[in-house]
Structure formats: C-alpha cells, structure tokens
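Q: Below: sequence and its predicted model.
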Amino acid sequence: MFRLALKSVRHNPKRLILTAIAVALGVSLVAASHTFTNALSSGFSGLFSEIYAGTDVIVETDPESAESDGGDPFAAVEAVFEPAVVDDVAAVDGVDVAVGGIQVAGSVLPPDTGEDAPTDPFAGGPPSQIFNWSGIPEIDQSTLVDGRGPEAGEIVLDIDSAPGLGYELGDTVRIATDGGVQDFELVGTVQFGESNSLQGATLAYLADEDAHALAGDPNFQQISVLVEDGADASAVAGSIGEVIPDGTRAITGEDKAAEETEALDDVLQYVDIFAIAFALISLFVGAYIIVNTFRIIVTQRTREFGLMRAIGVTGSQVRSMILLEAIVVAILASTLGIIAGYLLALGASALVSLFVGDIFGTMTLPIDAILWAYGLGTLVTLVSALLPAIHASQISPMEALRESATSGKKPLKVRNIVGTALALVGGIVIWMGLFLDLERPYIYVGAGAVALVIGVTLLAAQVLVPMAFGLRSLLTRMFGVDGKLAANNIRREPRRSANTAAALMIGVMLLALVATFTESLKTVVTAQFSQTSAEFFVFSAQGPVPQGALDVIAEQDGVSAVVRQGYMSVDLDGQSYQLSALDADTVDRAFDYDTEPEFSGIDGGVFISPDVRDAGVAVGDEVTLEGPEGDVTLVVTGTMATSEEASLWVDWAQGVELAGDTLETSGGMVVLEDGMDVDEAQTQIQDALADDFPLVALQQPGALEQFANQFIDLLLGVISALLASALVIAILGVANTLLLSVTERTREIGLLRAVGLKRSSVWRMITVESMVMAVFGTILGMILGVSLGSALVLALEDFGFDGVTVPWIWLIVYTVLAAIAGVLAAIWPAWRASRLDILKAIATDG
C-alpha cells in the first residue's frame, strides 16, 4: 500500500500541489516564529552570560520575596544592602573580593538636548544602564578602551554609545533622573564583554559617590563576589547566605544567567503560542481544501478502487493507501513550510535589526519548530483526508466498475442536521453571554462563536444552492449561457462548492471580526479623549512623574490646576484590585469620569467599579483596603461606570494613607486658565521643565488620541498580515477545487466545445463560477464577522465598550478584493479548461 501511495503521488503531483502549498503556508508561520524567538533568546542568553560571566557569586534581593517590578530586565531594584553588609560578605571564608553595586534610574541624554527637551513620551528607544564603577573588570564586566575610569564628577560610556550619541572624550555628558539633570565629564570609553553586545542599550559608569547621589540612596542593590582560587562558588554562596539580611539571597553567576534566560524564554513562549494560534487558523482553512481535494480524487479514482477491490484489495487497505498519500503530502509540504519559515525568520530578524540593532543570536532552526511543523501539518492533513478515505474504503467493487459510479452523490442530511444543531447551540450560548448577566460573558460569546461558525460552515451548502439558483437568471443575462452553466455547476456540487466558499468565509470572518473590534475600540478611545477638558496630559519617559515637575508646572502663568493620578494594588476581602488615587477637588475640572455622584463628592470615601459591585459591595458599605503601607477603612460613597482603568478610586490623601511615600504619580493633567493659547503654554511649560526635568513631557489630548488610533491601526495591520496566510490558502482552495473540477468534467467540457462553445466561453464560465463562490464566501464571512465582533464588543461592556462601530469601508474593500481574488483564482483552471483537446476530452473516462 505504501508503494502504491508513493506511485500515486509521484504520477499525479499536479492534483496535490496546491494542497501541499496550503499546508506549507500554515506550518511556515510556526517554523518562522520558533526560529525567530529562538534566535532572540540566544542573543539575550549571550548577553546574560556576558553580564554574569566574571562574577562568581551575586548577592541580591530574593525575587520570591521582593515586590514585583513587572519583569523589566532593565529596571533598577530597591537598594537593601548597607555598606556594613558588604563588609560582612567580604569577610566570609572563600571570598576574595566583594563589591557593592548600584544602578541609577536615569537616562543619558544626547549632547544636543539643551533646552529642547523631548516632548514625545512614546518615543521610547534603548534604555540607559548607569552603574557605579568598581575598576575591577570581572565585576564591571567591562574593560577600558580609551581614557581612564571615572572619579567624582566624571563618567565613562561604552564604545558604541559614545559616538552614537555624539560624544568625545572631554565632552560634558548630561544625565537625567527623577531629581533633575546633572553634568559629568566623559573621561573614558569601555567595551562590555568581548563584543560590546548590549542589545541596543547605553552603558555608563559613575564614581561611587555620584551613583549614590543620583540614586538618592546610600545603600547598594546587589553585591558582586569573586571567590578565591580553588574555592567552590556554590559553597561560598551558601556561606554568604548565612550573613545577609532576610529576603535576600546569594546565587552563583552561572545560575543567575540561566535564571534570566529562563525568565525571558517564559515570555517568548507566548509569542510562539500566538503564532501557533494563527497557524492553526490557516491550517483549519487549509483543511477545507484538503477535504475537497481528496474527495474529488476519490471520486475520480472510483473505478481504479473498484478494480483493486475486485482483485482482492480490502476496504481497509484502500483507506490506508489514501491516508498514506496524505502523510506523504503532509511531510513534503511541512518540509517546504519549514524552509519557508526559516527564510521568513531571517527576513524578519534583518528588518528588526535595522531599527534596534543586532539583538539576535545565531539563527538556527530549533527542534521544537521542526516537531510543531511536522506534527501540525501531518495531523491536519490526516484528519482532513480521513472522511474521503473512509468513503473510498466503503465503495462496492461491482458498483465502482459501473459507468455511473462516479456520479453518485452522498446526501446532505447528516451534514444539515449537525450544522443546524451546532448553529443553534452556538446562538444560544452567545445569547446567554449577552443577556443573562453571567460572569465573564465574553467567554460564553467566544465559545458560542466557535460552535456557530462550524454550524454555519456545514449549512453553507443549503444557502449556496438556492443562491446559485436565484443568481442563474442574473448570471444568464450578464454572461449568457456561460453564466447559466456556472450557476448549474455550483448547484450540482453543493458540498464541494460550500467547502470552497467556507474556506474563504473563515478568513474573511476573522478579518471582519478584528476590524469591527478595532473600529469599536477606536470609538471608545475617541470618546474617552472627548471626556477631558484638560489641555495637557503629563508623562515621564523615565517612569513616575516627579512631584517637583508637577510643582514647576503649577507655578507657570496661566495654569489653573494640576491633577495627579497614581495607581497601586490593594486587597479587599482577600481579593487583589487595582486602585487609582486622584486629586478629588480638581479632577472634575480636568476629566469627566462617568461616576455617580461627581468625583468631587467622594468625601473621603471610595468609589467602586462594576467588578467590585459584582463581588457584593454596594454604596454605603464600609470596606477595609489593605495597601502597601497600611490599612484604611472607608465608606463606599459612589460608583464608577467601568472597570477599564481601575476597580477602586480614592482621593489622593487616602492613597497616601495606603501607600505612604511609595505612592508615585504615574501621570497628570493640566488645566489652563480661560483664554490661554495652548501651544504657547506648552512651549512655556516645557522650557521651564527642560533644565531639571527634561524627561517630563506634555501631550495635548488630540496628539494622544492620534497616537492611540495609530497603535490600534498597527495592531489591525499585524493581525491582518498574520491572517493573510489563511486568505491566501482560501484563494488557493478556490483554484484547487476548480482545477480538480475541470479534470473531473473533462468529457463534459469536451462535449460543450464540440457543440460550439468557444474557448473564451469556457474561460468565462470557470471565472464566473470562481467569482460566485468567492463573493458568497466573503459576504457570509462579513456577516458572521461583524455579528460576532459586535457580540464580543457588547460582552466587553465592563471594559469601557459602549457601542459597536461597523467598519463599512473595510467591508467594501473586502468585497472588491474577493471579486478580484475570484478572477485570479480562476486563471489557471480556466486556462487548462480552455486548452483541452476536444477529441481527447470526449474520449476520456473522467
């Protein structure tokens, strides 16, 4: 059977080539994602190895007991080691050198910053890594290239950042921190590790006293240890653990590098999962092509299978042969997909490197990429070919040898019953999620959507057949007999035509769903910014906005009010919630929060959002909030309409009670006096901030709204690009179905040509047939996509969505593109059909 399967594939490659391409496109995304993330992990693994290579033992805050900082590998942690602890560690047996280290939360500014402070808090860019200089290469992980190490008032930069920023030895380097800007003289350049591979970051070193002064802390964040020759680093780490404070740990440099790499890999695996999800969508669409292909192949080979059965081949052997053919196709296609995916990863890494520098390691094909590619490709192809294989194994030998064998049609009764049941179940579950006030309604909407889509897919034939019948008159008037023949071809093979249209339907449905969701999200964003009466929002590119910067803003002429806002996590009845603290006496002048009553009426209490109300808390209740620095009992005095931004809302004074000095201003709003020119005021305030707070920026609401909408458009573009694979596969499915259909109808086409049908008419007949299926799939996909996207938006009402925005422009674009795609998909099948030799076509057995 295996030899027969190989011969069948080898002798008839054309009928399977588009199926193989469909599978290859699906698995290429998986291979590309795994290769890309593997190279990224390799690059950062090399960075972590270089960072900790020369340090035998690292003493640091224990991550399990420390406050989470969001997992930012570039974030500075709390300084908990007093200088005396460094001395205690140095006195441990086996320790050769112990040096305290501190990282400054700041940025190295380019020399041309001057008074022109950055005004775009979203500009981002590589982070600055600023440390104290020990002068020991194994501790600093850097060696001097030019100049010397820094003393008080001096700085050294890495060999790439100094010229990249525009500095030379002797220049004055500006360092911006929360406390303002300070100048340092550049006295040297260093190379980090062996190749200065900093993944785009700027590396700087200061003298001990300067680093402590900028950090505003006399303590150290970690202690780097070199052990004596012959000493065991793990044993020394264990001894150090006995003399350091609770909540800290001693770990070898090797283990620390491995730990950092593992943490990064945990993040990157979500990228792979994201890619696998889209690959599954593509392969799900491809499954329709595979089913169609093998069903047509089985029909065309019915007589062949009858002869095989007549000479003793069993039904199970026929089934096995077809499944073996599917495996051969899957392996070949998956191999092509792996190659394509690797090339795609190479291109993507080169593109990323143009913008952020060389952050990748060696671009190798990981074993998990190969396993996922072959596993998914083979599984989907096998499952898709299973039903046609079972059908082939059940063909009676005598019936198969009859002339009419290939014309038998399996009824659609079971398909219709299952489709109706799934569609009804899906619709009911969606209704439950929208109207029964259930917890997390979007989960019900999502589950119902899956069942509904599968049900509609199975019922597509019931819609397509009457539609083709209804269109027959219109197509006849438009295209004459060619249009009539096209409509008849669709009607007589409803299962095949429906599967072909359904493949396109799935892709268009997902695009329409995403477009509906993102357009509705943009409406929410626009509505939110329309709620503000503030002229500016205040941000810091470094993190929290310093109180000093807000004081500078408040002192400027024409500024009427400055509103602070901070966030923290608090516990209520054992449940963790996000809390927002605001200046209650002025916030209503800056932003129209949807509260009852107005925020100024909070009266020292707390406002609650829907998720807290769902937990049983009501207005008038007394609640105890457990914050980072204390517990506060407050009365619930009002409600917030959504849980989008936070669950609990308090006045700034209550926020200080909960968080103490750790309450930081994440952002602010500025209200100007009536009659002030906004642009002039922005320039005036920014100039006042430039000297001491150059990283604090003002943004007008319109600019932020534009940025938010651009981000949403970018998200739509990325998802659409990922879904493009599914759409390409769907178009290939249309072409594949038509191509195999032409082969199946060879004699029919020959007879049509013999009675006078022109080549151009054959071409037009196939093209119209393709366009009808493509447009039908697109329209059905748009109806489903907009409907399900609307249901999802309504289910997310608690997150700020208050209405559905239909993306009419996108829907028009999809319809036009579908018609074009139908024409393109028909080119090859139509060409083949129009070039058939009339006599040979009439004489064929097909």
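A: Good, I have the coordinates. Numbering: from 1, shown residues only.

Q: rest of the way, CA atoms for contacts and neighbours
A: Noted.

Q: Quick one: classify the most centrally placed residue in the chain as helix, strand or coil.
A: Nearest to the mean C-alpha position of the chain, counting by C-alpha atoms, centre = their mean, stands residue 274 at 6.1 Å. Put simply, residue 274 is helix when judged by DSSP: H, G, I helix; E, B strand; the rest coil.

Q: distance of it from residue 30?
A: With the distance defined as C-alpha to C-alpha, to the nearest Å, residue 274 ends up 9 Å from residue 30.

Q: What of residue 126?
A: Applying C-alpha to C-alpha to residue 126 and residue 30 gives a distance of 29 Å.

Q: ok, those two, which is more surrounded?
A: residue 30 (30 against 13; other C-alpha atoms under 10 Å).

Q: hang on, the more buried one packs against residue 374?
A: No: the pair residue 30 / residue 374 is not scored as a contact, 10.2 Å apart, by C-alpha atoms under 8 Å.

Q: Okay, buried residues for stretch 483-500 please.
A: By neighbour count on 16 or more other C-alpha atoms under 10 Å, the buried set for stretch 483-500 is 483-491, 494-500.

Q: Let me see the ranges of the strands in the stretch 651-800 of the chain.
A: Applying DSSP state E, counting those that start in this stretch to the stretch 651-800 of the chain gives strands spanning 667-672, 696-699.

Q: got the contact list for the first one?
A: Yep, that's strand 667-672 we're talking about. 533-540, 544-545, 558-566, 589-590 (C-alpha atoms under 8 Å, 6 or more residues apart in numbering).

Q: what distance separates it from the centre of its chain?
A: In terms of C-alpha atoms, centre = their mean, to the nearest Å, the centre of strand 667-672 is found 32 Å from the chain centre.

Q: Same question for stretch 457-466.
A: 34 Å.

Q: What residues of it count as buried?
A: 457, 458, 459, 460, 461, 462, 464, 465.

Q: secondary structure element for the fifth one?
A: Using DSSP states H and E, the secondary-structure element containing residue 461 is helix 441-479.

Q: next structured bit after that helix?
A: Counting by DSSP H and E, what follows helix 441-479 is helix 481-492.

Q: Tell me the helices and strands packed up against the next helix or strand after that next one.
A: Sequence-wise, the next helix or strand downstream of helix 481-492 (DSSP H and E) is helix 494-530. Other helices and strands packing on helix 494-530, by 3 or more C-alpha pairs under 8 Å, 6 or more residues apart in numbering; DSSP states H and E, are helix 253-300, helix 441-479, helix 701-744, helix 759-795, helix 808-834.

Q: How about residues contacting the host helix or strand of residue 176?
A: Element membership of residue 176 [criterion: DSSP H and E] is strand 172-177. With contact meaning C-alpha under 8 Å, 6+ apart, strand 172-177 is reached by 105-111, 155, 167, 181-186, 214, 542, 692-695.

Q: try this one side by side with the last:
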Amino acid sequence: MSIRSVLAYKLRLFLTVIAVVLGTAFVSGAMMFTASLNAVFDSAVADSLAGVDAVASSDAGLIKTQQLEELKQDPAVAKTNLYESTDVVVAKGAADPIQTGSGTSTLRPWYPPEDTVGKARAIVSGNNPVGEGEVAIDEGSAEKYGIAVGDQLIVVDPTAQHTYTVSGLISKEDGASHGVGVFMAADAYQSIYSSEWGVKSVLVQGSEAHDADLVGILQANHPEVTFQAASVLSADLTKQIRTALSFVNYFLVAFGLIALLVGTFIIANTFAMLVAQRLKEFALLRALGMSRRQLTASVVVEALIVGVIGSAVGVAAGAGLVQIIQYVMSRMGMPLDNASMGLTALSVLVPLALGTVVTVVSAWAPARKAGSVRPVEAMRSTESASGSSLVARTIIGAVGILGGIAIIALAVSAQDWSTKKAAIAVGIGAFACIVGFFLASPAFSIPVVGVLGRIIGLPFGAVGKLAATNSRRNPKRTATTAFALTLGVALVSAIGMLSATMRASVDDLVSSEVQADYVLSGPGDGSFPIPVAVPDAVRNTPGVDSMATIAYSQVTIDGQSAVTSPAPQIPSMTYVSTGDLSKEINLTDTEGSFDLNPADVFIADRDFAAANGWQIGQSYPVVGVLGEDLGQATLIGTYGPSKILGKMQLSDATVKETARDASANMVAILVNGTDPNLRPNLEQAVADYLVVQVRTAKEYAGAQVDSVTQMLNILYALLALSVIVAVIGIINTLALNVIERRQEIGMLRAVGTQRSQIRSMITIESVQIALYGALTGIVLGLGLGWAFLKVLSSQGLNTIAVPYSQLVLLLIGAGVVGIIAALWPARNAAKTPPLEAIAE
C-alpha cells in the first residue's frame, strides 16, 4: 500500500526527495572529499620518506654542525641528506613574480641519485645544479609556469634576493604541491640557507651491518640528537595531516547538517499537507477496518521509502560534488594530483542512514495524525485541521524565547566568565530562542503576514487582498514554510554582522593607533616575511624621517611571552622592534622612553608590567624558547592598552645574531615622512624585493580584512545551500497548496478571474512567505550576532557594526526568491480547468 501511495503521489513527493538529496549530498560529498584529501597527502608523506631508515632532529631546534659531522662518520650510517626547505617567491626575467595561487614555492637541497637517501629524483633535461649560482626545477613546475633550462630566475627568500640560472629539470614530483619546486646542490643550499648554528633535520640511511636496530644504535652513539624511525615519523605526519583535515570535514558536514535541518521542516510540512489532503482516504481505510497502528505505519513506510531514495540519490550527488570541487580547485591553481573519488563505506552508509532517519523522524508527527483519523472524517472537509489552536505552542515558544534571552543576557553581562564559557552559554541561549521562535512563529505570522500582504497586494487590488487572506488562513503552514528561509537568512545575517564588525574594528584600530604614513609588509595573507635587506633600503630612501620595524622571536622576558600559543607543540613568541615606536604608534598613558634601537631594552603595557612586578629601570632575564640565556633586558617605558603593540616589545638588537635572531621573521615596517614623493620613492626602493608592498595604514587594514572576508565568502556560498533548500520548501508548499485549493481556484476561474490574476495571486502569496522568512531571519540573526560579538569583544571586536546594505539586498533577494519559487505552482494554478475543478 505504501509503495502504491508513493507512486500515486510521486509528483507531490518529488520536491521532498530533493530536500533530502541536497542535505545528504553535502554530508557525503564532505566525507568523500576529506577521504580524497587524506589519500593524496598520505601518498605524498609516504613518497617523501620512502626508502629512508631514520630521521635525525634535535630538541634544541638545531643539530649542531659538529654533531652532524659526527653523525656522518658513524659506522652505522651509510648516507645522510639534509631534510629542510625554504619558502621562496620566484620570478622570471625582469622581476615578474610567478603567480602560484594558494601554492607555496620552496627551495630544497638536491642530491645526485647515488647520494640520495630514499627516493631519488634524476635530472631529465639539462645538467646537475652546481655551486651557489645554479638551480634545478621540478619538471611539473617548469611545464606549468613556462620555465626552461638556461632561464634566469629571481628567487626571494626571507633574508635576501638572488638570481639563479636553471641548469636542469628534475623528474616530476607526485603530491599536492602547487608552487614552483626549486632545487640547489646540497652543499650550496647548506651554505646559503641552513642556519650558521646547524641544521634542522637529517634523513639517514643505515649501513647494512646495522639495519636491525639503527635508531637504538644511533641514539646511544649520539645522545644529544633525537632519532626516529622513518616509518614512525611517516605515521605521525599522516596522523597530524588527518587531524588538520578533519576540520575541513567537520566544517563541510556542519553545512550539510544545516541543510538537513532546514529540510526537516520541509519534509514535516509536506507530509502534514499530504495527510491533510488525504483525510477522506484515511477515514475510508479506517472505516474498512484498518487499525490506527497500520495507518500510522503506512505513512512511516512512505517516509522511509522517500528517505532511502533521497539519501541514495544524495550519495551519488555527493560523488558528483567531489568532482566539481576538485575541478574548481584545479582551475584555482590547486590541483590534487592522483586524487581519487574518496568513496568509502562511511561516506556512503552515514549519509544514507542520516537522510533516512531525518526523513522518518520528520514524518512521524504527520504519520501519528494520520493514524488518529476517525471514520467520520470521510464526510468532512480536508481543511478541518487548519484552524487548530495556537495557544499552547505560542506559550511554550514564548517561554523558550524569554529563557534564551535571559541566558544570553547573563552571558553578555558576566564579567568573570571566560570567552569560551560565555560563548557556550550564548550558543545554548541561541538554540532556545530558535526553538522558541519556531513554536511561536505561527502566532507572529498572523499580524506580520497580514501587513506584508496588504502592502504587497495594494497595487493588485482585489487579487492582492485575496492573496493576503490566503496566506493567513493557515499560519502553521506559512510559518513552517518560512522558517526554512528564516534559518538560512539568520546565519547569513549573523556572519554579515561579523564581517562588518571585523572591518569596523580594524578601521577603528588603525585610525586610532597607527600614526605612520606608510606600512610596508609582505603579501596580503601574511605568508611571507619581509626580506632582511629591506629595512636598510627603506632607511636610505629620500623623504623618510623615521621608521620602525616589527618582527617576532621565540623568547620570553622574565618567563613571560607577548603571545601565548594555544597549542603546546607551538612555541610562544614575543615581538621585537627597532626605532622609536612613539613616533609611529599613537601611545597613551606613556611613561619613560620608547627607543628600541639599543640592545637589551624593552617596553611593556602598563598593566602587564604591574601584574609582573616590573619597574622602569629594572632588568629582567631574556631566555630563548629552548632555554638559551640571552642576557638581561631593561624596562625603559610603559604605555596604556594598545592592540598593535600588545603586552610588550623587545629591542631587535637584543636577539640579533643569536639562535633567536628575528631577521627572517619581520612582519611590518612603519614609515613616517613629509616628502610628497615618499610613496613612489619607497616603491622604487623596494621594487627589487618582489614580496614587499607599500600601503597607507588604511590600505594595510583593508588587506588584512580582505583575507578574512574571502574566508567568509566561502561561508556565504555554503549557506546558499540552506537557502536553496528553503526555496524548494516554498515551491513544495505552494505546489501542494494549489492541489489542495483546486476547487477554490476553479471557482475563481469560473466567476471570471483571469489566468494572469491567478498567477499574480499565487506569486504574491509566495513573496509574502519569503519576505516573512527573511524579516524574521534578519531579526534573529542580528540579535544572535550581537550577542556573540559582545562575548568576543575581548578579542578585539569592539566596534559592532550592522551591514545595512547587505540586509537590504537580503530582503530584495527574498522577494526575488518568492517570485522564482512561485513560477511553477502559479503556472499550474492558472491552468486549472474551472468546470473539472468544481465538479471534483
């Protein structure tokens, strides 16, 4: 019976299946994509360590040169290779940087095949790189970026700029690297790029006589060096990559679940309408002897069939989604070499089960309602349920909203709560508000939809009034349909508020604190530091009156660091500077001096200094992250709260030419000058350093926000999924509504209503529902967005801003959505034959 019912109402249930498909497609697609990424990176890690016996490193950060020589002479060691790389920017010819998209170009040491530890890479064209003036290029990079043997390349690293000649091409490397692969003879690489204090890590191949317990033997012979079996390191790296990629999976799955959540309202609404339309049919079945349980079970089985079909199609669509993502990544310069589909048992079974369960649960309440139908209902109107009382659910909803607001108010006003605790409380309050709003929404919709109907329907006369009346006839249906859109718009509004607030906060920070005329920095995403030679070039530029540099080093002052890392494996750091910062930064509540040119001096936030018992004129120990004694630094000045300077700034000269030298970690140069040609002079001075950009403080702030905005744009694109599901919900409701009101529409046609007027009536109803959903979503989103931003004010988001233009666009978009959603149902309504409809 259930199968016959599904086939009989296949047109009505088609859009419900689509709602299930969209949610499960995203969940399965996310899981498949993550599995595909895992496979690519697993392969890359395994390939890089294939044939390697052990990897040597040091807890002190560097294997000292003497320790390395002793390792090479060990009888247990057959060969060693440096295991290092340096991020670089590569340009061809006249300072024309190669655009690698999201990829990072790297320079690595190269060994001839006979000297290679692990998988050898041979020269396939040209000659081996020799000395400090030649490099070889990965064959894949050469092909992609048009590099040939004999070309001159400009290579900028964190310390300097070099010109190298391409001597040869190296066999193509598999994996997920999308930058330019540059290789230099190992001895030359070590001379130029390895630290003068030693090397970071070394690949080891053991001699045949010591293969059994190579790691144990080496550890005993060289206790100051740490050895790890390559197989163990490969497993650890693979685990770290999987952990990092799990965020991508959670992130994408979360949006799939949002789509499914939105879909639950559509599914429940659809089955509720189908049950209402089939009351006579159910009543006749009850009269013929079918029990309540059997009737309920038949509707549940229908939902089960829909859920299984929708979920199965969703899994197939998820596989297609993976192909689309991989294609887009390839077009954006991020190809995944040898990427698979990522088809696993979990990526199929989890979405299949999830979509089916969600569908059955959503249909449970309508199924129970179907089972409660009495035989006498066969003689009643199918719309008898439409006027049921809203009092109980409105009261419960109001209690939920007020309770949620109370929790949010407590979290926002609590002074002694941590940011995490307050954010969790706001999340609980937000959930209570959303659930409460869903329950109370039918009551809210009666006056709001009535006003919207009168305003929208005014130009359409009697048709507009009729449309406004129709939307208010079943407030439960209207509210449930609109709520799918409410959720999507609420999320978009909240994220839009976050984006506007971030921009406003950064703008306020820059305008209130930075008094430098120009800020010099690396690429906008902060992925590359300023080369070491740039400060001298800037200092000698005509028109520069004063300048300051800001870098960072892994040191502590009296046991304190300026930035504490959230992860124990990542060292904390302290900012180091040169120049008189009072000339470049607008400081408040100052005391003492702020000239950080001399060595062994530092400045600190006044409250931070007081909390640590520091006093101006007193000296405190400076210690490297691995315990190196770097001397004493004297506190020379204190300042009021500063988001730019943070807790403290140490003079760069304090760590100069030590193991904690900050030269390669420079993030910004602040410049002041009165010369009207200062900007072109600066741009000319740094033109040869391809990565340095000259910006005003406002431009610099905008670049920082733009990188975050790009990330938020991805969120908008993903949230569009929930809006698409919501549109399907409106189409679904209108289509079923047209079927339900077939006699009414036929009567209107019989008394002279034109087809165009019927289409207008259905379209106006659709626009009312969409606008109601958008308006309530905006109110909900702004309220919850404000609450979260108040909690995050301690993180620097002090200036809460409302994206008014975006909200207006959302409302206009909602109106367009309503019109689009009405096209098919309105067309079907207009085609209703008057006499046939009345006869039914």
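A: Good, I have the coordinates. Quick caveat, the model's predicted, so the values are computed rather than measured.

Q: How alike are these chains, TM-score-wise?
A: Put the two chains on top of each other and the TM-score (TM-score structural alignment, normalised by the length of structure 2) is 0.86; 810 aligned residues with a C-alpha RMSD of 3.7 Å.

Q: thinking again about what came up before, mind putting the buried residues of stretch 457-466 of structure 1 into a markdown table with distance to residue 681 of structure 1?
A: As requested, the buried residues of stretch 457-466 of structure 1 are exported to a markdown table (distance: C-alpha to C-alpha, whole Å):
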| residue | distance to residue 681 of structure 1 |
| --- | --- |
| 457 | 59 |
| 458 | 63 |
| 459 | 63 |
| 460 | 61 |
| 461 | 65 |
| 462 | 65 |
| 464 | 63 |
| 465 | 67 |
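
Q: about what we covered before: post-alignment, the strand holding residue 176 of structure 1 versus structure 2, mean distance?
A: Between strand 172-177 of structure 1 and its aligned stretch in structure 2, the superposed structures give an average distance of 4.3 Å (mean C-alpha distance after the TM-score superposition for structure 1).

Q: got the contact list for the counterpart of residue 463 of structure 2 in structure 1?
A: Alignment note (TM-score structural alignment): residue 463 of structure 2 maps to residue 482 of structure 1. Counting by C-alpha under 8 Å, 6+ apart, residue 482 of structure 1 touches 476, 761, 762, 764, 765.

Q: Now do the contacts for residue 206 of structure 2.
A: 53, 54, 76, 77, 78, 79, 214.

Q: 10 Å instead, please
A: 52-54, 74-80, 117, 212-215, 218 (C-alpha atoms under 10 Å, 6 or more residues apart in numbering).

Q: Then residue 584 of structure 2?
A: Residue 584 of structure 2 neighbours (C-alpha under 10 Å, 6+ apart): 513-519, 546-549, 669-672.

Q: Please check those residues and keep the buried ones.
A: Buried among the contacts of residue 584 of structure 2 (16+ other C-alpha under 10 Å): 513-519, 546-549, 669-672.

Q: my read: residue 799 of structure 2 touches residue 499, true?
A: No: the criterion here is C-alpha atoms under 10 Å, and residue 799 of structure 2 misses it with residue 499 at 11.4 Å.

Q: give me the number of residues near residue 701 of structure 1?
A: 20.

Q: what residue of structure 2 takes the place of it?
A: In structure 2, residue 701 of structure 1 lands on residue 697 (TM-score structural alignment).

Q: Tell me which stretches of the stretch 501-650 of structure 2 form strands.
A: Using DSSP E, counting those that start in this stretch, strands in the stretch 501-650 of structure 2 cover 518-521, 546-553, 555-557, 574-578, 591-592, 601-605, 619-624, 629-639, 648-651.

Q: for those, which one ends up most surrounded?
A: Mean neighbour count (mean count of other C-alpha atoms under 10 Å) peaks for strand 648-651 among the strands of the stretch 501-650 of structure 2, with a mean of 28.

Q: Quick one: list the elements packing against that one.
A: Contacts defined by 3 or more C-alpha pairs under 10 Å, 6 or more residues apart in numbering; DSSP states H and E place strand 648-651 of structure 2 against strand 546-553, strand 555-557, strand 574-578, strand 601-605, helix 606-611, strand 629-639.

Q: Let's have the ones you listed in a markdown table, adding distance to residue 267 of structure 2.
A: Shown next, in a markdown table, are these (distance: least, C-alpha to C-alpha, whole Å):
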| stretch | distance to residue 267 of structure 2 |
| --- | --- |
| strand 546-553 | 55 |
| strand 555-557 | 58 |
| strand 574-578 | 55 |
| strand 601-605 | 57 |
| helix 606-611 | 56 |
| strand 629-639 | 60 |
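
Q: Identify the spatial nearest neighbour of residue 4 of structure 1, chain neighbours not counted.
A: Distances taken as C-alpha to C-alpha, 6 or more residues apart in numbering place residue 321 nearest to residue 4 of structure 1, at 7.1 Å, with adjacent residues excluded.

Q: ok so, going back, need the overlap of contacts for residue 30 and residue 374 of structure 1.
A: 337, 338, 368.

Q: what's the closest of those residues to residue 839 of structure 1?
A: Minimum distance to residue 839 of structure 1 across those is 40.3 Å, recorded for residue 337 (C-alpha to C-alpha).

Q: How about the contacts made by the closest one?
A: 20-32, 331, 343, 370, 373-374, 377.

Q: Check residue 534 of structure 2 too.
A: Taking C-alpha under 10 Å, 6+ apart as the test, what residue 534 of structure 2 contacts is 159, 160, 520, 666, 669, 685, 686, 688, 689, 692.

Q: hang on, the earlier thing: mind listing which of the contacts of residue 206 of structure 2 are in strands?
A: 54, 77, 78, 79, 80 (DSSP state E).

Q: quick revisit: more neighbours: residue 799 and residue 499 of structure 2, which one.
A: Remark: of residue 799 of structure 2 and residue 499, residue 499 carries more neighbours, 22 against 19, as counted by other C-alpha under 10 Å.

Q: how much space is there between the aligned residue in structure 1 for that one and residue 323 of structure 1?
A: Using TM-score structural alignment, the partner of residue 499 of structure 2 in structure 1 is residue 518. Distance of residue 518 of structure 1 to residue 323 of structure 1, computed by C-alpha to C-alpha: 42 Å.

Q: Please apply the same query to residue 189 of structure 1.
A: Distance from residue 189 of structure 1 to residue 323 of structure 1, by C-alpha to C-alpha: 65 Å.

Q: of those two, who's got more company?
A: Neighbour count, other C-alpha under 10 Å: between residue 189 of structure 1 and residue 323, residue 189 has more, with 28 against 24.

Q: which position in structure 2 aligns with the more buried one?
A: That one, residue 189 of structure 1, aligns with residue 169 by TM-score structural alignment.

Q: Report the mean distance between the host helix or strand of that match and its aligned residues in structure 1.
A: Applying DSSP H and E as the criterion places residue 169 of structure 2 in strand 161-170. Here the mean offset of strand 161-170 of structure 2 against structure 1 after fitting is 3.5 Å, by mean C-alpha distance after the TM-score superposition for structure 1.
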